[in-house]
Every structure is written in C-alpha cells, then in structure tokens.
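1. kindly generate the corresponding structure for this input.
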Amino acid sequence: MGSIPSSIGACHALIKMDMCHNQLTGPLPDSIGTLQNLMLMDLSYNRLKGPVPMWIRSLISLQTLILKGNPMGPTPIPSDGFDGMKGLMTLILSNMNLHGPIPSSLGKLPGLRVLHLDGNNFNGSIPTSFRELKSVSELRLNDNWLRGPIPFGREMVWRMRRKLRVHNNFGLCYNANSGLEDSGIGPCDTPRP
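-> Here you go, the predicted model:
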C-alpha cells in the first residue's frame, strides 16, 4: 500500500520486480529507469496512475513487462515508448484505460512473443508493422475500438491458433483466406443488401 519509493532506483542489481496486487498508488518513479539489469517487472493490479513513462525504453535488459489492471489512462502509449527494447518478449498492458492508436513501433520488437492490449480504448487500425512480429504466439487486441482489415495472414493466424483475440472491436474485419473465419469478426468484403 502506498507509492513505490524512488529509492528503488538504488537497487542496481535488481533482476526481478514483482509487486502485483499491492494497492500501490501514484506514478511510476523515474528512478526505475536506471535499473539496467531488470529483466522482469510485474506491477499488475495496483492503482498506479499517469502515462506510460518514456524511461521504460531505457530498461535494455527487460524481457517481461506487466502493467495490466492499473488505471493509468486515459493516456496513449507514446509512439516511440518501446523503441530499442530488442529483448522484450512479453508486454501486457490490458485494462489500463489506454487510448489513441496502437503505435506501429510495437510491431518492430523482434523478440516479442506475447502482446496483450485488450480491454483498453485503442482506436484506428491495427498497424501493418504487426506483420513483422514473427515470434508472436499470443496476441490480444479484443475489447477496443479498432477498425479496418486485420493486416496479417493465415500463417501468423495459424501460429497463434486460439491465442489470437480480436473480438469486440468497433469495426475490424478479415480478408478472404486469412484463417480468421471463426474469430468473432466479419469479412471485409461482405456484400451490402
């Protein structure tokens, strides 16, 4: 309970920070951005507020970031907020009241395997850069305000199988032969009566 102390930045050897379900409040202290050895940060299900901080991208060793269930919004994800995080494998930002477009830079994270952006207020289309997520095996974009065609094809859909969730959006659709026929969304070329 309370806020995360800025003195946590003095723990330079810290590798794992798991503070989920602790009723933590306030913004994330900037001093966390100095933890160059941090590999896992799970701050899910607290009461953290404020925008997703720009210093996140300075955590060059980070492999897993879980912030889900924090009412940080309404705020967008900075367009370059995760640039250079080549080792990031798991990014979970579900149910955070994030809004605006999904940054195309998320599609340029070569090691990303799990990406959850569900339960927010993202709008616009799914970035075409998501086609480049060759390692992703789990993608949740459901329960947002996304629209337009899903930009990836059958191979990516097959790789994710049931771990691709795109239902409950404003106007997403799939192109023929994409393998998304049972995804809970309609085809893009549905003839109008």
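
2. use CA for all of it now, contacts and neighbours both
-> Will do.

3. break down this structure into its helices, ranges please.
-> Along the chain, counting by DSSP state H, helices occupy 154-160.

4. count the residues that sit near the residue lying closest to Pro151 once chain neighbours are set aside.
-> Take Pro151 and drop its neighbours on the chain: the residue closest to it by Cα to Cα, 6 or more residues apart in numbering is Thr128, 5.5 Å away. Neighbour count of Thr128, defined by other Cα atoms under 10 Å: 13.

5. and if you look at Ser94?
-> Neighbour tally, Ser94, other Cα under 10 Å: 23.

6. next: Ile185.
-> Neighbours of Ile185 using other Cα under 10 Å come to 17.

7. now do Asn70
-> Using other Cα under 10 Å, Asn70 has 22 other residues around it.

8. so what's it up against?
-> Counting by Cα atoms under 8 Å, 6 or more residues apart in numbering, Asn70 touches Ser44, Tyr45, Asn46, Arg47, Leu48, Lys49, Asn95, Met96.

9. so which of the residues you listed comes closest to Met160?
-> Within the contacts of Asn70, proximity to Met160 (Cα to Cα) peaks at Asn95, which comes in at 21.4 Å.

10. distance of the closest one from Pro149?
-> Going from Asn95 to Pro149 by Cα to Cα, to the nearest Å gives 23 Å.

11. who's more crowded, these two?
-> Taking other Cα under 10 Å, Asn95 and Pro149 do not tie; Asn95 has more neighbours (22 against 18).

12. for comparison, sequence B:
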Amino acid sequence: MIPQCLGTLRYLFVLDLQMNNLNGIMPRNFSKENQFETIKLNGNQLEGPLPHSLAQCRNIKVLDLGDNIIEDVFPNWLEVLPELQVLSLRSNKLYGTITCSSIRHPFLKLRIFDVSNNNFNGPLPTSCIKNFQGMMNVNDSQLGLQYMGWRDNIIGKYYSNSVVVIMKGFDIELTKILTTFTTIDLSNNMFEGEIPIFIGQLSSLKGLNLSNNGITGKIPQSLSYLRNLEWLDLSRNQLRGEIPMALTNLNFLSVLNLSQNHLEGVIPNGQQFDTFGNDSYEGNAMLCGLPLSKSCKKDEDQPSHSTSEDEEESGFGWKAVAIGYACGAISGLLLGHNVFFFGKPEWLVGLVEHMFNMRLKRRNSRAGANRRI
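-> Predicted coordinates for the structure are as follows:
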C-alpha cells in the first residue's frame, strides 16, 4: 500500500515512485505548504478517485499518474496550477467529458497533455485546448537547450524529469524532457465531433494524436499552420472529404497516419508527402493516387482527352480517315470495273499523259481501232 503520509512532507521537492507494485488509493492530504515540483506515481496499481488536495501543489511542473487503475472524471480543478507543464493521465479508467472552467488562463504553461487510453467521451476538449498558451510560440533558442528538472543548489545535484509518450507510433520514454517539447494525445477514447479550427494556433506543437475515436467532419486546413509538427495521427475515426493540399507545407512531418477513415479524392504530393507509404492511407476506399495502386479517374481519362483535342485541332481524326478510306475504296472499285470491261477511258488516258508528259502504249487492238474510227 502507498503510504498516506507522503503528501504531508512539506520540504520534499520530488516524489518519484514510478514503476513499482504500489496499490491502494493516492495520498489524500497534500498540505498547502508543500514544495512538490514533480510527482510521478505512474506504472503502479493505484485506484480510486484523484485527491482534490493536489490543487494545493502550486509549484508542481510534472504530474504523471499514467498506467494505473484510477477511476474518476477529468480533474479540471488542476487548471489553476500556474507552473504545470506535464500532465499525463494515460491508461487509467477515467471517464466523462473534458471541460475547462471559466478562469482566464487554464493550464497556462501546459506543454504535454496525455489522456490517451481512457473512457472519455463527448466533444473534443476545445475549452481547454484553445487556452494552451504553453504550446503557442515556444522559443527557447536564445537560452539554448533546456530540460525540465530540479536542481538542489546546496549539494549541486540535478534531477531530470522523464515521461512516457506515444511518439511517431511507438511508446518512448523521454529520459529528459526539453522545455520546447509539446504534444497532445487524446487517442483511444470515445471523443466525437469535429477537429477545432483553432488548433492551428498551437504553432509549437510537435505531436498530435487523435486516433481511435469517433471524430467526424473534414481535416481542417488550419493544421497546415503547425509548422513544427513531426507526427500526426488521425487514424481510425470517421473523417470525410479530401486531404488538404496545404498539409504538404509541414516540412518537419515525418510520420502521418490517416488510415481507416472515409477520406476521398487525390492524395497530395510533394515535399514530405512523397515519403509516406500505403499504410498512411489504407482503409480509405475513395482515396486515389500515389502511393496507392489505385489511380485517379481523372488521370485515366487525361490521355484520351488530350488525343481527342489534338485530332480536333489538326482536323485529322479517326472519323475523317474512315470516311476517306470508304470513299477511296468505292471509287477504286468503280474505276476498276470500267477499265476491265471497257478498256482505258479516254479521259483517264488524257489525264495521265498530261500529268506525266508521256504517251501510253495501246495494247488493246480493239481499243485502238475504236480510237482510229
């Protein structure tokens, strides 16, 4: 059993008990004077609801409670924590809708938001996402690479925060978390509705995973504004319409999964889209074009269309050839019949002699006698 007294340790900065066999309910009595900056209880067997006293951890930056059996609604009361940067509640038994209250800036500094593999339903949490200021215009280039952590200035030791995320389709443990790393993972729930247009405002976002939900509507063109995006997973939803051509402007996109939807039309090409294989699009019966083996109907019709235009322009189409061939054949038969039965016609002999400046020899004596007469 996890000790309930852990929440009363006033001068503890890091509580890291991840990947153990702890069970029971979480500590219920986090004091107002606590100094916690990191609480990591992920990978245990903790159960029951989340303690509201966590809202008193005003200095906390990393809260990782993933991979437990916690059963509760979404803790929107955590939105008041001014320093929270990492919130991972993945792989629990959380349920209900996700909403944020009416405070001005909920989750002000949040950069990693992972609620995947739960039982959340209803619309996507737009009231929260649109206020993720920590995912907009993050720029630490002037300070160099920095990691989320805690340093004890007295003994000179440094603690590096870590977190497990689904990155580019794989479960990866980030042993150090860059302060510029931003990701949203809402996968494997029962969310519905359309992808909000304003999600394109999260310009520093590196990963977006909305897979395996009931999301409908079209892929918003505003996703093309996520110029730092490295992976995008919208698979196993109910998305319709065409893939926006503007997504080819995502120069850092290395993993794309749009499979198992109802998308249609031509797959965009150019830049990063030329590197994606069939598995990025499978399960969309109405999609066509490379890299799929199904060519688009417009492409199939294009050669015959251009050939017909050329014929019309030149006036030498197959109809004209057929008509000319038929007329020539009939004329040849009539002329051959006349020559065979009546000899060389006078008008034909005169025409040939005039054209070639020569006289034809008369081999038919009867024809010659008729000519003398």
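
13. return the member of the contacts of Asn70 of structure 1 nearest to Leu141 of structure 1.
-> Asn95 (11.0 Å).

14. who are the contact partners of the closest one?
-> Lys68, Gly69, Asn70, Pro71, Leu117, Asp118, Gly119, Asn120.

15. and it, what pairs with it in structure 2?
-> Counting by TM-score structural alignment, Asn95 of structure 1 corresponds to Asn212 in structure 2.

16. also Lys86 of structure 1?
-> Under TM-score structural alignment, Lys86 of structure 1 pairs with Ser203 in structure 2.

17. that match and Asn228 touch, don't they?
-> Yes. Using Cα atoms under 8 Å, Ser203 of structure 2 is in contact with Asn228, at 6.8 Å.

18. next, count neighbours for Glu155 of structure 1.
-> Neighbours of Glu155 of structure 1 under the rule other Cα under 10 Å: 12.

19. now do the contacts for it.
-> If you count contacts by Cα under 8 Å, 6+ apart, then Glu155 of structure 1 has nothing around it.

20. for it, give its distance to Leu88 of structure 1.
-> Per Cα to Cα, Glu155 of structure 1 is found 22 Å from Leu88 of structure 1.

21. ok, and what's touching stretch 214-221 of structure 2?
-> 190-197, 236-244, 246-247.

22. just the buried ones among the residues you listed, please.
-> Among the contacts of stretch 214-221 of structure 2, the ones that count as buried by 16 or more other Cα atoms under 10 Å are 190-192, 194-196, 236-240, 242-244, 247.

23. residue in structure 1 matching Asn76 of structure 2?
-> So Asn76 of structure 2 corresponds to Ser6, using TM-score structural alignment.

24. equivalent analysis for Gly324 of structure 2, please.
-> That one, Gly324 of structure 2, aligns with nothing by TM-score structural alignment.

25. which parts of the helix or strand where Gly324 of structure 2 lies are buried?
-> Per DSSP states H and E, Gly324 of structure 2 falls inside helix 318-342. Going by neighbour count (16+ other Cα under 10 Å), nothing in helix 318-342 of structure 2 comes out as buried.

26. now the element after that helix, going C-ward?
-> helix 346-356.

27. that next one aligns to what range in structure 1?
-> Under TM-score structural alignment, there's no match for helix 346-356 of structure 2.

28. tell me which residues in the helix or strand following that helix are buried?
-> For helix 346-356 of structure 2, the following helix or strand on the C-terminal side (DSSP H and E) is helix 365-372. By neighbour count on 16+ other Cα under 10 Å, the buried set for helix 365-372 of structure 2 is empty.

29. just how off-centre is helix 365-372 of structure 2 within its chain?
-> Put simply, helix 365-372 of structure 2 sits 91 Å off its chain's centre (Cα atoms, centre = their mean, to the nearest Å).

30. now do that helix against helix 318-342, angle only.
-> 90 degrees (axes from the mean of the first three to the mean of the last three Cα atoms, to 10 degrees).

31. which stretch of helix or strand covers Leu46 of structure 2?
-> Short version, using DSSP H and E: Leu46 of structure 2 is in strand 45-48.

32. helices or strands next to that strand in the packing?
-> On a contact count with 3 or more Cα pairs under 8 Å, 6 or more residues apart in numbering; DSSP states H and E, strand 45-48 of structure 2 meets strand 23-25, strand 69-70.
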